[in-house]
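**Q** Sharing a sequence plus its predicted fold:
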Amino acid sequence: MQVILLLSLSNIFMTIAWYWHLKGGMNKPLFGVILLSWIIAFVEYCLAVPANRIGFAGGWSAGQLKVAQEAIALIVFGIFMVTVLDEPLHWRHGAAFTCIMAAVAFLFVGK
């Protein structure tokens, strides 16, 4: 549970670092946007690295950690996309999410 919580928090910071500037920040100087994004991403790394270490030490494989991170990233990004960027969800988003969740299931079945 600690791994999922840390990965979730890291993905919130990652999504903000990568996409915050798309709404309201497009007129800001690129260098400043990059610098602020790197500062935000530092927090993401401070959460993701321990999450991966704890998960790996707890018996998760690197593949399981990566696929879990991608599934969490899609959930976080979907919420961000709808609430911050005001973009609608389409059936394609659901289909893509289903494929990622199937990948998660394949890596965790029998483990």
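**A** That came in fine, so what should we check first? Just so it is clear, the structure is predicted and the values come from calculations on it, not from any experiment. Residues are numbered from 1 along each chain as shown.

**Q** drop to CA atoms for contacts and neighbour counts, all remaining ones
**A** OK.

**Q** excluding its backbone neighbours, what's nearest the spatially most central residue of the chain?
**A** By C-alpha atoms, centre = their mean, the chain has its centre lying nearest to Ala73, at 2.7 Å. Distance criterion C-alpha to C-alpha, 6 or more residues apart in numbering; nearest residue to Ala73, sequence neighbours excluded, is Asn11 at 5.6 Å.

**Q** picking that back up, give me the distance between the residue nearest to the centre of the chain and Leu9.
**A** When distance is defined by C-alpha to C-alpha, to the nearest Å, Ala73 is 10 Å away from Leu9.

**Q** any idea where the helices of the chain begin and end?
**A** Ranges of helices in the chain, per DSSP state H, are 2-19, 30-57, 62-83, 91-108.

**Q** now, of these, which is deepest in the fold?
**A** Per-stretch averages of neighbours, counted by mean count of other C-alpha atoms under 10 Å, single out helix 2-19 among the helices of the chain, with a mean of 20.

**Q** Which other helices and strands does that one contact?
**A** Under the contact definition 3 or more C-alpha pairs under 8 Å, 6 or more residues apart in numbering; DSSP states H and E, helix 2-19 sits against helix 30-57, helix 62-83.

**Q** second one coming, line it up with the first:
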Amino acid sequence: MPVTPTLSTYVMPIVLLLFSNIFMTFAWYGHLKFKATPILLVIAVSWLIALPEYILQVPANRFGSAVYSAVQLKTIQEVITLSVFVGFSVWYLGEPIKWNHLAGFALIVVAAWLIFLE
């Protein structure tokens, strides 16, 4: 007998992807505030930050595959990545987001919407 997905079946992968993207954004871009830090140290710290990201992302994709296709999971991840990055860029790096950045991100969201059409 097939199991009916619950709300948490749909939401849990998204929550895990959100937190994994926060870690990954810090791993990839957090070092930009510390440009005097030696590159090998930056790489080592980035790898340490990325480990929790993988611990969250792998289960997100595994659990999510019960209700989403691989293309849908990747699309969800990309939209979350852009959302996290906008906040990170403004609040952590102090870089402004311009109208053309938002317009480009909006087009990506429209593309994501197209992927979810049945």
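**A** Nice, I can see it. All values derive from a computational prediction rather than experimental measurement.

**Q** Let me see the TM-score of these two.
**A** A TM-score of 0.93 describes the superposed chains when it is computed by TM-score structural alignment, normalised by the length of the first structure; 108 aligned residues with a C-alpha RMSD of 0.8 Å.

**Q** picking up where we left off before, same list, the helices and strands packed on helix 2-19 of the first structure, but as a markdown table with distance to Trp91 of the first structure please.
**A** Formatted as a markdown table, these follow (distance: least, C-alpha to C-alpha, whole Å):
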| stretch | distance to Trp91 of the first structure |
| --- | --- |
| helix 30-57 | 29 |
| helix 62-83 | 12 |
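
**Q** just to revisit the earlier point, to which residue of the second structure is the residue nearest to Ala73 of the first structure aligned?
**A** Mapped onto the second structure by TM-score structural alignment, Asn11 of the first structure lines up with Asn21.

**Q** Might you report the residue contacts of its match?
**A** Contacts for Asn21 of the second structure (C-alpha atoms under 8 Å, 6 or more residues apart in numbering) come out as 53, 77, 80-81, 84.

**Q** Go through the residues you listed and name the one nearest Tyr68 of the second structure.
**A** Nearest to Tyr68 of the second structure out of the contacts of Asn21 of the second structure is Gln77 (C-alpha to C-alpha; 11.8 Å).

**Q** Apart from its chain neighbours, what residue comes closest to the aligned partner of that closest one in the first structure?
**A** Aligned counterpart of Gln77 of the second structure in the first structure: Gln69 (TM-score structural alignment). Closest residue to Gln69 of the first structure apart from its sequence neighbours, by C-alpha to C-alpha, 6+ apart: Leu7 at 6.3 Å.

**Q** wait, that neighbour sits on Ala48?
**A** Yes: shown here, Leu7 of the first structure and Ala48 form a contact pair, counting by C-alpha atoms under 8 Å, at 5.7 Å.

**Q** List the contacts of Ala44 of the second structure.
**A** By C-alpha under 8 Å, 6+ apart, Ala44 of the second structure lies in contact with nothing.

**Q** Would you check how far apart it and Ala36 of the second structure are?
**A** From Ala44 of the second structure over to Ala36 of the second structure the distance is 15 Å, taken as C-alpha to C-alpha.

**Q** Repeat that for Val58 of the second structure.
**A** Taking C-alpha to C-alpha, one finds Val58 of the second structure at 33 Å from Ala36 of the second structure.

**Q** residue contacts, the nearest residue to Phe13 of the first structure once chain neighbours are set aside?
**A** Excluding the flanking residues, the one nearest Phe13 of the first structure by C-alpha to C-alpha, 6+ apart is Glu44, at 5.2 Å. Contact analysis of Glu44 of the first structure by C-alpha under 8 Å, 6+ apart lists 9-14.
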